[in-house]
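Engineer: Mind looking at a prediction? Sequence and model below.
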Amino acid sequence: MNLELSGKGYEFSENQKNLWLIGNRNLNIFFNEVVLQFSDKVKSDALMNSLRKLLEENEVLRARVLNHENYKYPLQKIEGVKIEIYESADPEYNRTYNPENDSPIRFKIVKKDNFIDELHVKIYSLWADSFSIVNFTNQLSSLLENKKEEEKEKIEYTKFCAWQNELLKEEDEEAKLYWNSKKYNFNQKVYPFINKKNDDFAVEKIKLVGISGRKYEDLKGLAEKNNSSIENFLFYKWSEYLKLFKKQELTIGYIPFYRNYEELKNTLGYVNKTVPITCFKSEDGVHNEGVKNLINEVKEVKEWYDFFTLNREIQSNNSKAKIFKYCFEYIELDKAEKLVVKDFSSIQDPFKLKFSCVNYGDRIELELYFNVGKISEKDSEVIISQTKGYFQNLEKELVITDVENEIINKVNKTSKEFIADKNVMNLIEERTQEYPNEVALRVEENNISYKELEEKVNRLANYLINKKEVVPGNGVAILMKPSEWSIISALAVLKVGAYYVPIDESYPKDRVNYILNDVQCELLISCDEVVDKFEFENINILIPNKIQDYDNNSAYSINVIKEDSIAYCIYTSGSTGKPKGCLVSHKNLYNYINWANEFYFPNDNFGNFGFVTSMSFDLTITSVFTPLTRGKRITIFNEESIVNTIKKAFTDPNIDSLKLTPAHLILLDEFNLESTPIKKIICGGEQLKPNHIDVVKKISNTIQLYNEYGPTETTVGCVAKKIDLESKEKILIGKPIANTQVTILNEEGERCPIGVSGEILISGNGVAQGYLNNDELTSEKFIKSNFSEEEKSYKSGDIGRWLSNGEIEYLGRVDNQVKVNGYRIELQEIENLLNKGENINEAVVLVKQNNNLEKEIIAFIKTEEELSENELRGFLENSLPEYMIPNLFIKVENFPLTINGKIDTIKLLSTTSENIITSSMYVAPSDEIEEKLVEIWENILKREKIGVEDDFFSIGGDSIKAVRIVSEIQQQFNAKVDLIVLFQEPTIKGLAEMVKNELWHEVEENKNEIVDKTVI
């Protein structure tokens, strides 16, 4: 072993090289510290002599860094004894560490009655691990007690460095195969809390729980019950806590507290290293199996421990991360007669969060280390309260703490008194009296004032009552394009106390007829061009602009409208294939409109809307009723195309506000607008993504953009937030609106702690009456919640989670949570990640069943660039486990939209295979064996044109498909091929060579067998 290089110094160990690299040479923050209290009186002279002896016997405590221009990493040199010892008040103890000049170890003494009461020992992590601190303490105790013990075998650290470097140069093939086969995810983001963007590594340690006495015995009993040590049981509980936030397997950095070899047991130095442990998601409540899996994983990793190097493994896993984000350590301290360990701290590597268990012999202290540069103060407050509660009772699951209750309850205190005994029609009437001559509706160049609008509405209302015998509580269908008459008709229906049923004119005939029959509608308000498309039977059709016998009386007193009477019934898609009609009351509508007017237009003069979307889409409620209840105007377009309508809306100086879906925003990219008069955009209907915000910013960075969330069943919107266009944080849906409460429930119907995802349950004044003629579905979706005083709450079917700032993050649909090969996968997570990718305009991720009835994940990518499959997979592999990588990537020019402006997933899934994004280069098979292998791969992977140099695991292969591939090869070629071969040679080219070799060996064996028989 080459101990000394060029007569200058000794080579760093692999551990030191890693720390030097990832610590960016700022090694002051990486140290181990112990606080020792003396049980007997100790004088300064006795202590100094013992410390001097210790430094003499352990050369690593006298080491310095030696920078050498010929080497990538510095060397280490050993110098003479220098004891840095400081009084308790001396700030020099905490001065910045300079590894070239300063001693690796520092001491601080606390005196009591002229004797030393406490000794603080700090050893920087470049030279020592936590196990070294225990060795140091034991050696110091022996010296102070003047024990004459047998000479213990001890290898100096410089010799260990040389041995480790030699070992890793040998490149053990079996070890390399083991570590490369592991699919670790070093870049996982487990905690959903808002991250600070500070790159500095600064640590704060929090003491969570002390376990002693009876509780210590209970912990031992729990561990034994699960056939585990205390260490492994606490490790398992920590992993289960983390997996509450990300319900999938997890990579945790494990800092072992032991020496792998007896010869190193007494060595001081940076010997132990942090290694990755895969913590699999156990079935709910099956702790025994989860602990067993963890124990097996730890045992397996320890077998290959010597050959793990963090930087190499990160490179082989295509990860840009330099650290383990989440770590676990268990430290076991020895009892000494003269020394009592009061406190122990260890910061060996960078991390985001570390759970530390220190066993002091008579108690275990559970502690949490934070990287305060990455976790905000509010987040850390929540995490501390959660972990304290979780580890105080190890037999119970995580429950909501007082800290979390305070945050959630404060956000849900949304009580707001709006003027009683009123409805939106009263508000419009008041604005008419206030602004009779102001423009209410603008159609092309024609203006309709508030007074004129009232007259038209009143005449139609009178006609509905007198000629069509419409009475309060009737449902009246409105089937027409967006126009002044669609608005007039809706207002007239409301005025007579009936409710309107908007139907989009582009609906197919069967759907229209189903709605009319379901409502038992006796009157349909429409227009000539729409009626001509349909053949209606047994229904009274009214075309309001053609009525000849209008009553000249333009006066009308609004009927007394009860707040629980229905205002409108909007039909949305139903899981049975038939649409369902959602009944929204006047109370619901009045609450939303009052809130919207105050939230979106608090103290400004904006609010002149464009009438862009269909009346059958509840998004349009905002565009119609907020301007008319504020004395503002609505501009109506006579355009056939939604694209042209939106383009006109963004260039019309009479419009300053729009309500759109995110998919509508993407259209702005096609318009090449340099500016716009639009000042406010309210987005709803779909999830708002970063690329949508980018499109808005291109036109104007002064537009006020709002994100509004809400199912139709909760009256347009129930949670909202103003978006900061410059923020790089995740896009949230915000907080509950006025008189609305949100609860997030897990699958057992219990409230989810902050950060844990569950189904969004909505209560309050916006919750609709239910579904028309569908009591079964109404009772299923509109429930009495144990967590709300309201009579009913709506189960949204949407997944979300609270964050520590009291806002809600939307995570997708319950039915978007799919299981593929036994893994539960949130498609939204894959989608969100792709939408952050370079050169990706927008991505949508769906699941489709292939011909073998297997579920495949498909990513649809909108991009102007030529992206390769390898690029996309490489990008995703930085953050996602293998089983979440899409099987296919398909390029699209534009996403097809439904009439409501949402992405049409059915059309999207029918996209042809010609648009599949493949590897950057296709290499055709060159012989019969390669051709046969291509055929096997294409059949099993359901892919076309697979090249012989394509990587199996990069084109949709996984361990299950690998088994099928190998089985097929064995049958087709009658050759013995092991499964591991496909992991070693994941290309057809490499696999073909293995098959050829196997066939050649079989031929040779057959020849030998014939020769043997001939001799016999």
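Structural biologist: Thanks, I have the structure now.

Engineer: For the rest of this, base every contact and every neighbour count on C-alpha atoms.
Structural biologist: Will do.

Engineer: Stretch 594-602: how far from the chain's middle?
Structural biologist: 31 Å (Cα atoms, centre = their mean, to the nearest Å).

Engineer: Can you list the buried residues in it?
Structural biologist: N594, W595, A596, N597, F599, Y600 (16 or more other Cα atoms under 10 Å).

Engineer: who touches that stretch?
Structural biologist: Stretch 594-602 is contacted from outside by F418, G607, T622, T626, R630, I737, A738, using Cα atoms under 8 Å, 6 or more residues apart in numbering.

Engineer: and if you look at stretch 681-689?
Structural biologist: Here stretch 681-689 has contacts from 619, 657-663, 703-711, 717, 731, 810, 832, 835, 902, using Cα under 8 Å, 6+ apart.

Engineer: swap the cut-off to 6 Å and go again
Structural biologist: S657, L658, K659, L660, T661, P662, L705, Y706, N707, E708, Y709 (Cα atoms under 6 Å, 6 or more residues apart in numbering).

Engineer: Let me have those residues in CSV, adding neighbour count and distance to E640 as columns.
Structural biologist: Shown next, in CSV, are those (neighbours: other Cα atoms under 10 Å; distance: Cα to Cα, whole Å):
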residue, neighbour count, distance to E640
S657, 25, 21
L658, 25, 19
K659, 25, 19
L660, 23, 17
T661, 25, 18
P662, 23, 21
L705, 22, 27
Y706, 22, 27
N707, 24, 28
E708, 27, 27
Y709, 25, 28
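
Engineer: So which of these is the closest to K848?
Structural biologist: Nearest to K848 among the contacts of stretch 681-689, counting by Cα to Cα, is P662 at 24.1 Å.

Engineer: Where does the closest residue to the closest one other than its chain neighbours sit: helix, strand or coil?
Structural biologist: Leaving aside its sequence neighbours, P662 sits nearest to L688 (Cα to Cα, 6 or more residues apart in numbering; 5.8 Å). Secondary structure assignment for L688 (DSSP: H, G, I helix; E, B strand; the rest coil): coil.

Engineer: this is the comparison structure:
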Amino acid sequence: MTQTVDSTTARQASRRSRPRSPTAPALAGARRQDAARQGSARAAPPTLVDLFAAQVAARPRAVALSLGPAHLSYAELDERAETLAARLAAMGAGPGAIVGLCLPRSLDLIVALVAILKSGAAYLPLDPAYPGERLAFMVEDADAAIIVASEHADWLPPGRQRLDPHQAEGSKATPSPTRRAAAANDLAYVIYTSGSTGKPKGVAIEHTAVTRLFSATQGWFGFRSSDVWTLFHSVSFDFSVWEIWGALLHGGRLVIVPESTTRDPAAFLRLLAEEGVTVLNQTPSAFAALDRADQDRGGRDRLSLRLVIFGGEALDPRRLAGWYQRRGEHAHLINMYGITETTVHVTYRPLSPIDTQQRSSLIGRPIPDLALLLLDGETMRPVARGEIGEIFVAGAGLARGYLNRPELNAARFVPHPDEPGARLYRSGDLARQVDEDDYEYLGRADQQVKIRGFRVELGEIETALMAHPAIRQAAVLLRSDDGNERLVAYLLSDGAERPSPAALKAHLGETLPAHMVPAAFVFLPDLPLTVNGKLDRAALPAPGRTRPETAAPYAAPRNALERRFAEAVAEIFQIDIVGIDDNFFDLGGNSLLVAELHRRLVRDLPWFGLVDLYRFPNVRALAGHLTPQKPGVLGSLAAARERGLRSRGLPAPCPESASLGGSHD
């Protein structure tokens, strides 16, 4: 068993090699000096396009993008992007415009993204997996007149122009006399995050906010042209900004991870080894699945990782103990706290094995051109060291603001109390300062949560639930009772027949992306209240171990293979029984739980394929598909069970009790 050490001792040992953070006055003075130097040395700071062009000139033949065997050099990427940019400019794209980007993971996705910036416009990522109603809202709210999409989009609002990136191939880029490049203070992108009012809100980020992120952190990371990065995250998640431009601004190679591989930790582990990835960026949840895959492989894969950077959600350092035991400190592990409104990252915290002996989510110190203030949310005065305060962020990384949300901008981008004319971003996150160079993240002060790296306003889900005619009241929580984080909805019906979980999921799926759809639905006679008459979220019960109500009536497993599948699913969801017609995803399954189910089953069935669960999402369909393909499946499973019993000193079952009978209707 790992010995637990005093948290103060662990922090002191961990930070011995860490440089000190500048004080707030010194930071303010440094910002003024930097601004003065920049103003005298050059009138026009570089944009993302400028810095990318420098890499094209320096390394034209180096590989910039790869996806399996396909790849593009820096010169090829630049040429294709320039051709598409000319088409976009001819359609009206330019500084001040926002262009929608709705493409699947592909080389074309990055070509189009670079092309939009080359045209002078900002890109609006539109994940093709999102519901059409949500995509249409974002397009209208951002006033995006042009959408880059390879397929017809029936959700596209009227009056919008759609450009297929393949339509521009073969044509020559003709310089336009009216085309103007973006300036550093022009928008680079708008990313929509969940909104507490029931509608997502667009965060507008300028070029300079991104370029300074890399210049301010280069001394820590030393990114170089030999680095290989992965695009693991959706471009609708701002972690992708760090992945894409971390590679392209330093002459590195960006490996685009196929969607299916992001769902399969074992396949992703193989990709990391085969591609020689050196810089890996992960949410703690995704890395936990990768770590389990590496554990199953015994750490045998030869990895080239030099940096593993965490972000997107709170990190429990204890979960890294196994990785350190297998992999040592060959790769530097770093925790970074960040917010979309402050351009991806705010703080930097290098980790070491001793950190795994404490549970605190330590986020380190702010990036040099940012300041992190802990204030009392009511008085706006600093809290003392060791006391809990709300995180406010100041400095060069702040977003321009939210699109079309003046009231929200006034509430979240507030005047700096000590620097006239400067702004603070009010995060809603809580933390305490544990020493001069370290802060401990403590969670949210409101209803906002993070799940698998996505920021989610629980109020948005509740609003969508109450739009269902049979739901009178709703409350949503993020729970982790069984170690797997999941959203749980607590509902009061209006007296009519209760809708099934499948019907509620279908209703929510019309407006919400998949990561915002609860995994479980609990109907209650009343919602618990505090003595003040407010919802008592702490009193909401954990979902029971009984099988949840589903669209399909219960049907028992009929043979050993179906029983093994049903048992594995029941173990994952901590419920008593699972029927062979119960849909894994209706029970609350997601991509991480798919990986966990695969991990459990592959011990008995080494040939079990992860992709099968997406095609055959219930026990009956999956077993029926596999048995004809693998005639020896049932016998192999029986033998595996017999070996397992004998290994534990238990008698093997007699032939009668080991019968694998049953039909596959």
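Structural biologist: Thanks, I have it. Predicted, not measured: the structure shown is a model, and the values here were computed from it.

Engineer: Drop the TM-score for these two in here.
Structural biologist: The TM-score (TM-score structural alignment, normalised by the length of structure 2) is 0.62; 462 aligned residues with a Cα RMSD of 4.1 Å.

Engineer: circling back: tell me which residue of structure 2 lines up with the residue nearest to P662 of structure 1.
Structural biologist: Structural alignment (TM-score structural alignment) places L688 of structure 1 against L315 in structure 2.

Engineer: Next, count neighbours for that match.
Structural biologist: 22 (other Cα atoms under 10 Å).

Engineer: quick one: which helix or strand includes A182 of structure 2?
Structural biologist: Remark: A182 of structure 2 resides in no helix or strand, with elements defined by DSSP states H and E.

Engineer: just checking, it touches P95?
Structural biologist: Yes: at 5.4 Å, A182 of structure 2 counts as touching P95 under the criterion of Cα atoms under 6 Å.

Engineer: Give the residues shared as contacts by those two.
Structural biologist: G120.

Engineer: So those two - more neighbours on which side?
Structural biologist: A182 (25 against 21).

Engineer: what's the closest non-adjacent residue to the alignment partner in structure 1 of that one?
Structural biologist: Aligned by TM-score structural alignment, A182 of structure 2 pairs with I561 of structure 1. With sequence-adjacent residues excluded and distances taken as Cα to Cα, 6+ apart, I561 of structure 1 is closest to G497, at 6.0 Å.

Engineer: Equivalent analysis for M91 of structure 2, please.
Structural biologist: I146 is the one closest to M91 of structure 2 (Cα to Cα, 6+ apart), at 7.7 Å.

Engineer: Could you count how many residues lie near the one you found?
Structural biologist: 21.

Engineer: Trace it over to structure 1, please.
Structural biologist: Match for I146 of structure 2 (TM-score structural alignment): L523.

Engineer: How about the contacts made by its match?
Structural biologist: V476, N540, I541.

Engineer: Would you agree the last one is in contact with E522?
Structural biologist: No: using Cα under 6 Å, I541 of structure 1 and E522 do not qualify as a contacting pair, with a distance of 8.5 Å.

Engineer: Show me what counts as buried in the one helix or strand A843 of structure 1 maps to.
Structural biologist: Assigned by DSSP H and E, A843 of structure 1 falls within strand 842-849. Using 16+ other Cα under 10 Å as the test for burial, strand 842-849 of structure 1 gives E842, A843, V844, V845, L846, V847.

Engineer: and F355 of structure 1, helix, strand or coil?
Structural biologist: Relying on three-state DSSP, one would call F355 of structure 1 strand.

Engineer: ok, how many other residues are close to it?
Structural biologist: Neighbours around F355 of structure 1, by other Cα under 10 Å: 22.

Engineer: Same question for E1009 of structure 1.
Structural biologist: 11.

Engineer: Same question for E406 of structure 1.
Structural biologist: 12.

Engineer: just the strands in the stretch 351-500 of structure 1 please.
Structural biologist: Taking DSSP state E, counting those that start in this stretch, the strands of the stretch 351-500 of structure 1 run over residues 353-359, 363-371, 439-443, 446-449, 475-479, 499-503.

Engineer: Need the residues that contact stretch 35-54 of structure 1.
Structural biologist: 115-120, 143, 338-343.

Engineer: Where in structure 2 does it align, residue-wise?
Structural biologist: Counting by TM-score structural alignment, stretch 35-54 of structure 1 sits on no residues of structure 2.

Engineer: Pull out the buried residues from that stretch.
Structural biologist: Buried residues in stretch 35-54 of structure 1 (16+ other Cα under 10 Å): V35, L36, Q37, F38, V42, L47, S50, L51, L54.

Engineer: one step back: so which of the buried residues of strand 842-849 of structure 1 comes closest to V820 of structure 1?
Structural biologist: Out of the buried residues of strand 842-849 of structure 1, the member with the shortest distance to V820 of structure 1 (by Cα to Cα) is V847, at 9.0 Å.

Engineer: Tell me the residue in structure 2 aligned with the residue nearest to I561 of structure 1.
Structural biologist: Per TM-score structural alignment, G497 of structure 1 is aligned with G120.

Engineer: same check, this time on F370 of structure 1
Structural biologist: Match for F370 of structure 1 (TM-score structural alignment): no aligned residue.

Engineer: how distant is the longest strand seen in structure 2 from the center of its chain?
Structural biologist: Ranked by number of residues, the top strand in structure 2 under DSSP state E is strand 423-435. Distance of strand 423-435 of structure 2 from its chain centroid, counting by Cα atoms, centre = their mean, is 21 Å.

Engineer: Perfect, that will be all.
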